[in-house]
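Student: Quick check, what structure comes out for this input:
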Amino acid sequence: MTLNLLLLIYWSIRRKYWALLPLGVILFNFSYIGGVVQLRFSKPDLLPGHKSFKIATYNVKEFGREDQAAASWQIAEFMNREQVDVICFQEYQDYEHFNMDSMKMSFRNWPYNAILADTLDLLRLAVFSKFPVEKGELIKYKDSGNCMMWCDVVVNNTRLRVFNVHLQTTGLSWKRREIEQEFQSELSTMEKKKKVFKETFDLLVDGIHKRIVQADNLHRLVEESPYPVLVCGDLNSPPSVYTYFKINEGLKDGFRTAGYGYAYTFRFYKHMLRLDYIFHSESLQGIDYYSPELDVCSDHNPVIMQLGVPQQ
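Tutor: Model (predicted):
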């Protein structure tokens, strides 16, 4: 995109019709650009009759597994400094050496919680809150270790339905290692490359199909909600595909309403991927939205949003 912008400037200065080509590319991708770049120079004032609070979403990648205690305490301290009121975790996992009670102790400043996945076959989800958490539900995906959940959080007398979402994981890195190990001695280098390409392609297509079904299901549940909605989580999708647009339908992308600068949430691949999001109902006011670099245990960064909630 930067290259197209430079080409547009160059050919425009030279008054060449070639400028139409990069201009067309930029216009075609304008929606994507708005999903990763926002220009905003000040935060809006809280609307009269509204109360503000902060919510965060964070794929913690099982708190790094090896040193869960240290990672969970560091994250809790970070969320305290940022004055976050509600935290949505994906890939929240406990093990024998650091169980669920230990995790809850780390996040004791958030006394209310909803942790609904009760099996290691699923990549667990958890919501920790300083506000009361009412009923919730776990939604499992077909043929997947991913899942989503919702719970109702009462923020200053206003009930919000919070969806904590982890859409289908690509699994590219582990699949590539699995194939290479399996056929290391049996196939030639060219045959192995062809096998890796085919298996990778099939995995990508399967993941896309699953995310489409999962996004459709989430959209239906959002439409059925009797309360204002927040959708938080790891979509494993950039802001340019069906999954993003379907979930954004009827909701606001928090980055578009309150973010600024360049947005990415995946810490690798040259900071090119925005995969984690917070969407909100139109009745909620977006005040601030950011994704700080946090090198603790995960390949993702957290996303934090400040919102204004109308008081009842």
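Student: make it CA atoms for all contacts and neighbour counts henceforth
Tutor: OK.
Student: helix or strand right after the helix or strand that contains residue 220?
Tutor: Assigned by DSSP states H and E, residue 220 falls within helix 189-224. Beyond helix 189-224 in the direction of the C-terminus, DSSP H and E gives the next helix or strand as strand 229-234.
Student: what's next to the next helix or strand after that next one, contact-wise?
Tutor: Going down the chain from strand 229-234, the next helix or strand is helix 242-248, by DSSP H and E. Helix 242-248 is touched from outside by 211-212, 215-216, 218-219, 235, 237-239, 279, with contacts defined as CA atoms under 8 Å, 6 or more residues apart in numbering.
Student: to compare against the first, here's another:
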Amino acid sequence: MPAQPGLAAVRRSFAFKCTLLVIGWVLAAIACTQIPARAFWPASFITLTLPVALGLNGAAAGYWLLRNWRVAVLPLLVLVLTWPHFQRGLALHPLHWAPAAGAAPGQRVRVLSANVRIFNVYPQLHEKDPESPDKLIRWVASQQADIICLQEFYNEPRKAGKRNVLSSVDRIGRQTGRQAFVSKSLTNWIGAEFGMAIFSRYPIVGRGTITFDKLTQNHAMYADLKLPGGDTIRVYNFHLQSMSMEEQDIVDSYSSKDGLKAKGLGLMRRFKRGLVARSVQMDTLTRRFEQCRYPLLLCADLNDLPYSYSYDQLADRFQNAWAAVGTGIGSTYNGRLPFVRIDNQFVGPQWIVDDFRVHYDVPYSDHFPTTAVYRLK
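Tutor: The predicted model follows:
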């Protein structure tokens, strides 16, 4: 077995210099997650490279373990210190199991969150499956969740004596014994409601809507719920600024050199506008979270990746359910862009995360629903 090279020789080597550069890259990218795009938008683009930097740091640790264990201590230390950031994109809990009901103390709460894409009400959304609006509403209504948070919600008024499959408040709420709170961003000429909704098997004792400049589909809502044991919790449901980019444009931009030239600059401008808007919206929400005295439970379509300012502000204050108990990437976007997790649930320190699941078997929207089980300590 060849002798290990001396430290002086190692410090002069190209591999060691590359390792230092990778470590610097990791630290710079993590620092950039703390910078809102409204203050310095290029920082948000640097944060997107963090998964690559973390992967290269792990590769460097493996390389030096084989070459010189003393040098390997440096990337290994960085790997340990940045493990929570690694878990944001690739959670590793292969041996996790959800305790059975009654097996562990604490008030158990089941939560479902989903961007339902207005239940595919428009013909272009349900042309492949005309029954998808009814299927999606029926699936949501049939779940055993105590709390349901829906983004891009849609409801048509119930007509006496007539069954309307799009009367979602009635089907998900009244018929299943859940109270409903709908935060409406628009009511059209037939009385149909667009916005977001929270359904609860627990009494709703308080409620409110938070607008970002003006009331659109991208806003926030909350409901205070009284649990059977007497505790009151607050549930936030929010939908941050959309990326404003068509999936086909993104695919075209990287599928060919001409596509990048034709689409790339426009996509970058729209992506930048979305980053700035979401950073402002997240700052508005975090101020509200810090003022709340109740245990918090958050459901959101962030429209942002786990390596972003928006996600970082939440991860600094709350537990992400997928990062806490999941295994794998946990992608939630149902489209041609792979490995995209933009739908999340977060809880405060008063909660224990027992289970979290992404429902890949429910393909009716462009987002997969998520469900979680929590226990209040």
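Student: returning to that earlier point: can you say which of the contacts of helix 242-248 of structure 1 are buried?
Tutor: Judged by neighbour count, with 16 or more other CA atoms under 10 Å as the criterion, the buried members of the contacts of helix 242-248 of structure 1 are 211-212, 215, 218-219, 235, 237-239, 279.
Student: got those residues as JSON lines, with distance to residue 261 of structure 1 columns?
Tutor: JSON lines is the format used below for those (distance: CA to CA, whole Å):
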{"residue": "211", "distance to residue 261 of structure 1": "28"}
{"residue": "212", "distance to residue 261 of structure 1": "29"}
{"residue": "215", "distance to residue 261 of structure 1": "27"}
{"residue": "218", "distance to residue 261 of structure 1": "29"}
{"residue": "219", "distance to residue 261 of structure 1": "28"}
{"residue": "235", "distance to residue 261 of structure 1": "21"}
{"residue": "237", "distance to residue 261 of structure 1": "20"}
{"residue": "238", "distance to residue 261 of structure 1": "17"}
{"residue": "239", "distance to residue 261 of structure 1": "15"}
{"residue": "279", "distance to residue 261 of structure 1": "18"}
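Student: and the aligned partner of residue 344 of structure 2 in structure 1, how many residues sit next to it?
Tutor: Per TM-score structural alignment, the equivalent position to residue 344 of structure 2 in structure 1 is residue 277. By the criterion of other CA atoms under 10 Å, residue 277 of structure 1 has 29 neighbours.
Student: residues contacting residue 277 of structure 1?
Tutor: Taking CA under 8 Å, 6+ apart, one finds 57, 231-235, 253-255, 303 in contact with residue 277 of structure 1.
Student: Quick check: the residue nearest to residue 153 of structure 1 when sequence neighbours are not counted vs residue 155 of structure 1, distance?
Tutor: Using CA to CA, 6 or more residues apart in numbering and skipping residues adjacent in sequence, the residue nearest residue 153 of structure 1 is residue 133, 4.6 Å away. Noted for residue 133 of structure 1: a distance of 9 Å to residue 155 of structure 1, by CA to CA, to the nearest Å.
Student: which one in structure 1 is aligned with residue 293 of structure 2?
Tutor: Per TM-score structural alignment, residue 293 of structure 2 is aligned with residue 226.
Student: and the gap between that match and residue 112 of structure 1?
Tutor: The value you get for residue 226 of structure 1 to residue 112 of structure 1, if CA to CA is used, is 22 Å.
Student: again with residue 199 of structure 1
Tutor: 43 Å.
Student: coming back round to it: which residues does the aligned partner of the residue nearest to residue 153 of structure 1 in structure 2 contact?
Tutor: If you follow residue 133 of structure 1 across to structure 2 using TM-score structural alignment, you land on residue 204. By CA under 8 Å, 6+ apart, the residues touching residue 204 of structure 2 are 179, 223-226.
Student: Take these and keep only those in strands.
Tutor: Residues of the contacts of residue 204 of structure 2 located in strands (DSSP state E): 179, 223-226.
Student: Just give me the closest of those residues to residue 31 of structure 2.
Tutor: Residue 31 of structure 2 lies nearest to residue 223 out of those, by CA to CA, at 33.9 Å.
Student: burial of that closest one, as a residue count?
Tutor: 23.
Student: and the corresponding residue of structure 1 for it, what is it in contact with?
Tutor: The alignment partner of residue 223 of structure 2 in structure 1, by TM-score structural alignment, is residue 151. Contacts here follow CA under 8 Å, 6+ apart; on that basis residue 151 of structure 1 touches 114, 133-137, 161-163.
Student: for residue 171 of structure 2, same thing?
Tutor: With CA under 8 Å, 6+ apart, residue 171 of structure 2 has these contacts: 137-138, 141.
Student: what's the answer for residue 278 of structure 2, then?
Tutor: Counting by CA under 8 Å, 6+ apart, residue 278 of structure 2 has contacts 240-241, 310.
Student: which one of these has the most neighbours?
Tutor: residue 310 leads the contacts of residue 278 of structure 2 on contacts (other CA under 10 Å) with 27 neighbours.
Student: Kindly state which residue of structure 1 is aligned to that one.
Tutor: Per TM-score structural alignment, residue 310 of structure 2 is aligned with residue 243.
Student: Residue 366 of structure 2 now?
Tutor: Looks like residue 366 of structure 2 aligns to residue 299 there (TM-score structural alignment).
Student: Pretty sure that match sits against residue 266.
Tutor: Yes. With contacts counted by CA atoms under 8 Å, residue 299 of structure 1 reaches residue 266, the gap being 6.1 Å.
Student: what about these two, which has more around it?
Tutor: residue 266 (22 against 15).
Student: show me what contacts the alignment partner in structure 2 of that one?
Tutor: Matched by TM-score structural alignment, residue 266 of structure 1 corresponds to residue 333 in structure 2. Applying CA under 8 Å, 6+ apart, we find residue 333 of structure 2 in contact with 339-343, 366-368.
Student: so how far is residue 211 of structure 2 from residue 333 of structure 2?
Tutor: The value you get for residue 333 of structure 2 to residue 211 of structure 2, if CA to CA is used, is 25 Å.
Student: Pull the contacting residues for the residue nearest the centre of structure 1.
Tutor: In structure 1, the residue lying closest to the centroid (CA atoms, centre = their mean) is residue 276, at 1.9 Å. Going by CA under 8 Å, 6+ apart, residue 276 of structure 1 touches 57-58, 232-236, 265-266, 302-303.
Student: Farthest pair within those residues?
Tutor: Among the contacts of residue 276 of structure 1, 232 and 266 lie farthest apart (CA to CA), at 15.3 Å.
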